[in-house]
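Colleague: I'll drop the sequence and a predicted model, then ask my questions.
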Amino acid sequence: MEMIAFLINGTFVFATALIFAALGGLITERAGVINLGLEGFMVSGAFTAGVVTYYAEQAGMAGAAPWIGFLAAPIFTLLFALLHAIASVRFKANQVISGIVVNMLAASSTFFFVKLLFDGAAETPLLQNVFSKVSIPVLSELPFVGVAFFSLYPVTYIAIALAIIIYFIMYRTPLGLRLRAVGEHPGSADTAGVRVNRLRFLAVLAGGMIASLGGATVTLTMNSSFTFHTISGQGFIALAAVIFGRWHPIGAFGAALFFGVAQAVKDQIQVIEAAKHIPNEIFYLLPYVLTLVVLIFTSKKSSSPAALGVPYEPGKR
């Protein structure tokens, strides 16, 4: 039972970054814009969190440093989200290519800035202040559920709350109705007075900023520094979570947890004596193999927004 409790806890830990990124991708794609740039947004967020947290530590703000880095991530990532929005919405460029460019630009530029800021080093210095798990009083002391659900990183609680908030906005408010409308039937939404391209533009910016929190989470919980390999494809796993979750906030949240299980299982299996003879590379393959398997079996059942990837021309309704 104890191992299961730690497995559930580890699932939430590893899934937190994916939840943020999947929710960011969901908002953008629900508005009708393909968000292949999730990887780049996460890289940007991871870089910003690492650098800002480090300099906040040097400035004597040790206790607040992780939060400063976490909140700074969306601000810097706004530049990359703006690039994707201008290219895909304003100039109606191919959205897939635009996302790939964002990924490449984020990876190369952040690597360059790390070398520039830290005298040619390939990574930021190891952070002295990162997030620690927060145990909820009384509840964390309960057998099994205390370890499994009530001793998590503070950003995990934020990710869970954000999923609920986005669900409420998307399905219980006029803004959410408009957002879904521009992704399904932009012509009808335009006729009803919704400024389609403006809403899509803002959705790309919001999605990129939220996805960056996923990258910041990786740096400030599991890595304690930023390197070129910090994200390592997690943005694409988050995109798979959006598809697997059928473009629904709770579905994407559940899919992120599902992929988080693979990471947690990897850590649990590695401590078992019988598994120590298995090469580590096999365990690192698990999340990506699981992603491919899920996409193979769910791609035909997934129904994306009708206007996803289709630029909107106001004169053509």
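Modeller: Everything's here; your move.
Colleague: going forward, measure contacts and count neighbours with C-alpha atoms only.
Modeller: Fine.
Colleague: ok, and the closest non-adjacent residue to Gly207?
Modeller: Setting aside the residues directly before and after it, Gly207 is nearest to Gly24 in space (Cα to Cα, 6 or more residues apart in numbering), at 3.7 Å.
Colleague: ok, second structure coming up, stack it against the first:
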Amino acid sequence: MSGVSTTTAQDMAKVTVATGFWTKARKVGLGLLVAGVLAAIIFGSLATEQSARFTLSEDSGGAALEIGGTLGAILFGIIAAAAGAALLAGLDQRWFLWALGVGIVGLVLSFLCWQISDAPPGQNFMPMVNMVRGTFLLALPLIFGALAGVLCERSGVVNVAIEGQLLMGAFAGALIGTMSGSVWIGLIAAALGGAFISLLLAVFSIRYLVDQVVVGVVLNLFAIGLTGFLYERLMQTNQQEYNQPPHFGTWEIPLLSDIPVIGPALFRGNIFLYLALILVVVLQVALFRTRWGLRTRSVGEHPTAADTLGIRVLGLRYRNVLLAGMVAGIGGASYTLLLYSFTKNMIGGKGFIALAALIFGRWSPTGALLAALFFGFADQLGAYLGAINSIIPSQFLAMLPYLATILAVAGLVGRVRAPAADGKPYIKG
């Protein structure tokens, strides 16, 4: 046993020498340690003795988790610093993501204890049900868009056209849904609208080998121009006939909807929420546990080798890109068949945020879901702080997910690598 331990220690020493002391985990740990200490000092000094209440309902009534503002800001800052210190001390790599998660949550809670305790009397609470519900609602188009990106880029096709797919889906859902008077027909039309943009992407990038980033940008502009023109010619002149789509209602799941916080937020939801969660599970299993998933990943990593094994590389790419367009089109319909009527360029850049979520989520369905929820939470937090008249401009909070994405792409939170053949055209020999 001692011989084994000695060998292991020697191996670890060799790894340390080869990689240097400042591994990525230790760099992240140092950052968390410094941020946690600063949070405890700054947020702790700015917070008041008024309690910060996290209510388990939709208002200030009912059960709540309560802590003094100053105490909470200092305590959660220390927790974040402790997580950073553990990483800096060389915590096992298996626990890296857990320590990182604890550190980030600690920083967020330290910040919230300051903000909530500093709110005017009667507003020193955060309704957790509304926060969770708002996070998922704002993340819905991002989840669908990021899943569309996963389908394309795992197949070797860069999908910069997510914005156009979402927009065309929103437009088709509103137009056809209004004309037919059926939300279900509108939903099908939205899927076909997104698939139309994807078909153009597939033809130009796969058949004619046009640069995939360039064609994606052009298709976004095409979707903005086409939907804007038709909006002005049809919808704006006759809103009642062309732009009054029916909306899906709320679907409540018995028993599950009674679970505190999560129940009212998730299980009194809409069809788009349930579809998004189901799609994440289905695509995660399909990509990593089925023959289709193996073939898709092989086409995205090494199409020449896949071709020699009899896989129809181009055909599989066509099918997956079209499927991605349908998924994104349904995401676009979450605007017009759930809450709003159609307006010009109503997606407002969400497709590019979905692309960032795809990268931040490391090209996996579950990662894309978590990244999209991170973006959605930042948006919802900005809205909440605006409601309590925070001194922090919401624009600064909106920057945080993008900063995290930059750090992820730079490799500071682990290796982030796109599929090897992503964006590279394949010419069958």
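Modeller: Nice, thanks for sending it over. Source: prediction; values computed, not measured.
Colleague: the residue nearest to Gly207 of structure 1 is in contact with Leu205, isn't it?
Modeller: No. Gly24 of structure 1 is beyond contact range of Leu205, at 9.2 Å (criterion: Cα atoms under 8 Å).
Colleague: pull the contacting residues for Phe244 of structure 1.
Modeller: Going by Cα atoms under 8 Å, 6 or more residues apart in numbering, Phe244 of structure 1 touches Gly251, Ala252, Ala255, Val294, Leu295, Thr298, Ser299, Ser302.
Colleague: return the residue of structure 2 aligned against the fifth one.
Modeller: Read it as Leu295 of structure 1. Alignment note: Leu295 of structure 1 maps to Thr405 in structure 2; criterion TM-score structural alignment.
Colleague: what's the burial count for the counterpart of Val43 of structure 1 in structure 2?
Modeller: The equivalent of Val43 of structure 1 in structure 2 is Leu167 (alignment by TM-score structural alignment). Using other Cα atoms under 10 Å, Leu167 of structure 2 is surrounded by 36 other residues.
Colleague: so Leu167 of structure 2 is in which element?
Modeller: Element membership for Leu167 of structure 2, per DSSP states H and E: helix 162-180.
Colleague: and for Val409 of structure 2, the neighbour number?
Modeller: Neighbourhood size, Val409 of structure 2 [other Cα under 10 Å]: 18.
Colleague: map Leu205 of structure 1 across to structure 2 for me.
Modeller: Match for Leu205 of structure 1 (TM-score structural alignment): Leu322.
Colleague: residues in contact with its match?
Modeller: Residues in contact with Leu322 of structure 2 (Cα under 8 Å, 6+ apart) are Ala195, Phe196, Ser198, Leu199, Ala202.
Colleague: the stretch 151-300 of structure 2: strands as residue ranges?
Modeller: Using DSSP state E, counting those that start in this stretch, the strands found in the stretch 151-300 of structure 2 span residues 251-252, 268-269.
Colleague: where in structure 1 does the first one fall?
Modeller: Using TM-score structural alignment, strand 251-252 of structure 2 lines up with residues 134-135 of structure 1.
Colleague: average distance between that stretch and structure 2?
Modeller: In the superposition against structure 2, stretch 134-135 of structure 1 averages 2.1 Å from its aligned positions (mean Cα distance after the TM-score superposition for structure 1).
Colleague: buried residues in the helix or strand containing the match of Leu295 of structure 1?
Modeller: Thr405 of structure 2 is located in helix 394-409, with elements delineated by DSSP H and E. Residues of helix 394-409 of structure 2 classed as buried: Ser394, Leu397, Ala398, Pro401, Tyr402, Ala404, Thr405, Ala408, Val409 (neighbour count, 16 or more other Cα atoms under 10 Å).
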